[in-house]
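A.B. asks: Need coordinates for the following:
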Amino acid sequence: MRNNDDPDGGRLRSTERGEVLGRKKKSFSQKTFLRLITIISTFGGLLYGYDTGVVNGALPFMSRQDQLGLTPFTQGLVTSALLLGAAFGAVFGGRLSDRKGRRKLIMSVALVFLIATLGCSMAPNVELMVTFRFILGLAVGATAVSVPAFLAELSPAERRGRLVTQNELMIVTGQLLAYIFNAILGNMFGEAGNIWRYMLVIATLPAVCLWLGMLIVPESPRWLAAKGRFGEALEVLRKVRKAERAKLELNEIKQAIEEDSRIRKATMKDLKLPFVRRIVLIGIGIAVIQQTTGVNSIMYYGTEILKDAGFSTGAAMIGNIANGLISVLATFVGIALLDRVGRRKMLFTGLMGTTTALLLIGICSITLKSSAALPFIILSLTVLFLGFQQGAVSPVTWLMQSEIYPIYLRGLAMGISIFCLFTTNFLVGLLFPVLFNAIGLSATFFIFAGLGIIAMAFVKKYVPETKGRTLEDIEHTFHKHEKRYFAKKKAAGIKTAES
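C.D. replies: Predicted coordinates for the structure are as follows:
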């Protein structure tokens, strides 16, 4: 109620209300812009998911004698060529993103996605298909490195887990969309052998959206600051943070850069240093673990697995939609839990779940071999497996890759660890159809279960906790190990490059 004794009181209160509303509107605008940046940049993840998932339904049609006439080995080659390309794309993508910027790299790979997708969809033979799948993989690998790093460097510490794992959500969404389009096209136009070409060419649409969207997205503020462009870095931070917090965060970034400047730029020679080698080996271990669960044997060959269990081709393609759907739903759960539950705890729990599901698949494949219920039991167990994988193991993997490395080492180290991730992925993709054909489903999945037990032991002993810590705080811990190392060397009278 207005105070009549104070003629200015109502006006002052109105002004105050206007300032409060203005601050709220600006805060809303900042959150909305950050959300928009996240959606646009993670179209790279959508492309990654679609291009890896689409082969699941396309393989039965590609394999026809009137098409590409694939054998179990060439099936593995067509599938895994993308993953081999991704391994190299991760290495070069990490270095290029450090030199040219995260944004420029993402824009460039959008064009590579477009050209390579068109090449795959028009390939007349296995040789050209493998070539274009390899080129497509270069874009996948570069995106896999640059997008999580880009999002981590734009995100506030308390929301970093949720925002970075949006990329994982888009990957599994891309796979789900691939399964849906595969099922629709395969069941409606299955008599047309070349329907696989239409399945592949759909990926050109998100590639165009990614390139156009990145035109309005700013560069990473941490990358700008690392290049000495502090004014531009502050301007970007103000677009996604409150003004006061933006200044404080820029000061933290400057401090981290000053610490980094005291040592030379990271090169492969740095891997000789124990504290560098340890953190890189932990990153490689986390990356390899994600693939040795055997997740991509299901994501790439789910149709063949369900056909072997007893489903027809059409029914198996429809069943794969359940795998894609649970992957998306589980990723939502994982995103919600990441900033509440520790990364390390989630990773260990996820591995327990995936290993148990793999053991059950192997046991049921032997004991219920002639049962009519086997196809539905296998489908249920693959859904259970993917619930743990996509709800815990995969989100933690991609998030920790963007968290554990200091800024001067991030591009190089992420490139190395993601190279190892895709190399393992390549081996799984290449060897699974060969093993599946030679020793059967149960024995193959028992191998994956054994690797899962080893993975749990690794997590328990070596993986650190990063929940609730800023990137700069994690980096300060790294520098403490570094200083202790050089202090010990100095005390021992050993000369180093640092001294």
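A.B. asks: For the rest of this, base every contact and every neighbour count on C-alpha atoms.
C.D. replies: Fine.
A.B. asks: distance of residue 399 from residue 105?
C.D. replies: For residue 399, the distance to residue 105 (C-alpha to C-alpha, to the nearest Å) stands at 20 Å.
A.B. asks: So what's the gap between stretch 61-78 and the chain middle?
C.D. replies: Relative to its parent chain, stretch 61-78 has a centroid offset of 28 Å by C-alpha atoms, centre = their mean, to the nearest Å.
A.B. asks: List the contacts of it.
C.D. replies: With C-alpha atoms under 8 Å, 6 or more residues apart in numbering as the contact definition, stretch 61-78 has outside contacts at 59, 124-126, 129-130, 133, 193-196, 429-434, 437.
A.B. asks: gap between residue 175 and residue 211?
C.D. replies: To residue 211, residue 175 is 20 Å away according to C-alpha to C-alpha.
A.B. asks: Could you also give me the structure for this next sequence, so I can compare it with the first?
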Amino acid sequence: MNKQFESVQNVARPDVPPQKNNPKKYLKLITIVSTFGGLLFGYDTGVINGALPYMARPDQLNLNAFTEGLVASSLLLGAAFGAVFSGRLSDHKGRKKVILYLAFVFLITTLGCTFAPNAELMIFFRFLLGLAVGGASVTVPTFLAEVSPVELRGRMVTQNELMIVTGQLLAYTSNALIANLSGGSTHIWRYMLVMATLPAIVLWIGMFFVPESPRCYASKGKLKSALKVLQKIRHINHAKLELVSIKKSIHTEQKINKASFRDLGTPWVRRIVFLGIGIAVLQQATGVNSIMYYGTHILQNAGFQMDVALVGNIANGLISVIAVIFGIWLLGKVNHRPLLMVGLIGTSSALLLISIFSQTLQGSPVLPFLVLSMTVMFLAFQQGAIAPVTWLMLSEIFPQRLRGFGMGVTVFCLWITNFLISLLFPVMLDWIGLSRTFFVFFVFGIAGLIFVKFLLPETKGKSLEELELYFRNKEHSKQKTVKISEGD
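C.D. replies: Below is the predicted model of the structure:
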């Protein structure tokens, strides 16, 4: 056993005061406060939906189709790098401290975006804001997983996903309210953006009342501090036992030889990583974030007036929240692979119908209502089936030795795909129109369906060890088949 660890018996001395906190109440406080990081993630990615058309005006930032894409997508490029580097930073500094840093970055960069005098500074501050968004996307779920008891872990971690879509709904709602109550102000978009400072302040202040992860303390040999935290968030009898379990887990992980890019030379490892990348890219290639970031623009293009488009876009946020709640419940009831396929069939159908309606009913007063109903249908399948299954399958397919490396690569690819689609969507809309743009996403959806049908295994009910054995055996049987055919 690592020498840095004291014995648990010495730490759990009788002079430790009896527990006064109610563990359930304290865990609720921790969940509410920390998931404000998810709320900020959602708000900052969703607010651009309504703010962009106003900031694009000639008397504001004077954006064309390409610079609109840069303003929207620069946050996502920053998020890709924030997601990659925040994990290692939180290992070194601690989860709580990194979330505090992120809250400060959220606050400062939001103010930078709000007062940006030109497109160049807006893109710069949106990129920095993306570092915080990407950091929150990794650090907050990790923190929640480490403070939650086993029986509540799934519920607490998925609260962050719920807060992300809630943040997007809040963004769409506040955008509509500000636009309709502004009285024609030329700086409407600045009011929309600055609203994000409020949850950033709540997160920053709230984190001072939240403990550090006990696992983080234990990994640094601070077992007294780890036990004190556990005694606040667990029943007394469970706290000591869990500390022993954490010690064993950390000791086991220290002996694991972690994977790196060199391991991609092993066929079965390469196959798992490429499957992970495929799942991540698939989730984005359906075009979900073209609707989440440009929903108002799409509805305007279909025929709604700006103020009506902003109100109509609230339906997209509302269905996302409802679908995520339903999807979280559904995950425990059905197999993951069929659920993913049903989601892809639903989203692809919605994309095809948007393409057909936009082509055949152009100029019709009914078109914007049909497009809105199809975006709502799309998000119901996306947020209720594809999104929850994506993150769950990514957490399931990587064996212990590959998890850090595999998740890092796949999440980076997910953010980069998100960035590219968000950058190119307004350009495509301007170049080939609404109908052809959504037909391209429909083709991606069909390609995703083929990928899931023929390449992706079922993961529900299988342990990490069973999945590793499946991939090893699959590769072995392929090699055996090749040798037999060569012998023929």
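A.B. asks: Now the TM-score, please.
C.D. replies: Once superposed, chain against chain, the TM-score is 0.85 (TM-score structural alignment, normalised by the length of the second structure); 457 aligned residues with a C-alpha RMSD of 2.9 Å.
A.B. asks: sorry, back to before: more crowded one of residue 399 and residue 105 of the first structure?
C.D. replies: residue 399 (26 against 21; other C-alpha atoms under 10 Å).
A.B. asks: mean shift of stretch 446-454 of the first structure relative to the second structure?
C.D. replies: With the two structures superposed, stretch 446-454 of the first structure lies on average 1.5 Å from its match in the second structure, counting by mean C-alpha distance after the TM-score superposition for the first structure.
A.B. asks: Identify each buried residue in that stretch, please.
C.D. replies: By 16 or more other C-alpha atoms under 10 Å, the buried positions in stretch 446-454 of the first structure come out as 446-449, 451-452.
A.B. asks: Just tell me the aligned range of it in the second structure.
C.D. replies: Matched against the second structure by TM-score structural alignment, stretch 446-454 of the first structure falls on residues 439-447.
A.B. asks: what about the closest residue to residue 242 of the first structure other than its chain neighbours, which helix or strand?
C.D. replies: Of all residues beyond its chain neighbours, the one nearest residue 242 of the first structure is residue 27 (6.8 Å), with distances taken as C-alpha to C-alpha, 6 or more residues apart in numbering. Using DSSP states H and E, residue 27 of the first structure sits in helix 9-41.
A.B. asks: In that helix, which residues are buried?
C.D. replies: 26-27, 30-31, 34, 37-41.
A.B. asks: The residues you listed: which two are farthest apart?
C.D. replies: The span of the buried residues of helix 9-41 of the first structure, defined through C-alpha to C-alpha, is set by 26 and 41 at 22.4 Å.
A.B. asks: residues contacting the spatially most central residue of the second structure?
C.D. replies: For the second structure, residue 137 is the residue whose C-alpha lies nearest the centre (C-alpha atoms, centre = their mean; 5.5 Å). Contact analysis of residue 137 of the second structure by C-alpha under 8 Å, 6+ apart lists 37-38, 41, 83.
A.B. asks: What is the aligned counterpart of it in the first structure?
C.D. replies: Taking TM-score structural alignment, residue 137 of the second structure has residue 144 as its aligned residue in the first structure.
A.B. asks: ok, now how distant is that match from residue 449 of the first structure?
C.D. replies: Going from residue 144 of the first structure to residue 449 of the first structure by C-alpha to C-alpha gives 26 Å.
A.B. asks: Report the contact partners of residue 331 of the first structure.
C.D. replies: Taking C-alpha under 8 Å, 6+ apart as the criterion, residue 331 of the first structure is in contact with 168-169, 172, 390-392, 395.
A.B. asks: export these to JSON lines and tack on secondary structure, distance to residue 463 of the first structure and neighbour count?
C.D. replies: Converted to JSON lines, the contacts of residue 331 of the first structure look like this (DSSP: H, G, I helix; E, B strand; the rest coil; distance: C-alpha to C-alpha, whole Å; neighbours: other C-alpha atoms under 10 Å):
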{"residue": "168", "secondary structure": "helix", "distance to residue 463 of the first structure": "20", "neighbour count": "32"}
{"residue": "169", "secondary structure": "helix", "distance to residue 463 of the first structure": "23", "neighbour count": "28"}
{"residue": "172", "secondary structure": "helix", "distance to residue 463 of the first structure": "25", "neighbour count": "29"}
{"residue": "390", "secondary structure": "helix", "distance to residue 463 of the first structure": "19", "neighbour count": "28"}
{"residue": "391", "secondary structure": "helix", "distance to residue 463 of the first structure": "18", "neighbour count": "29"}
{"residue": "392", "secondary structure": "helix", "distance to residue 463 of the first structure": "15", "neighbour count": "29"}
{"residue": "395", "secondary structure": "helix", "distance to residue 463 of the first structure": "15", "neighbour count": "29"}
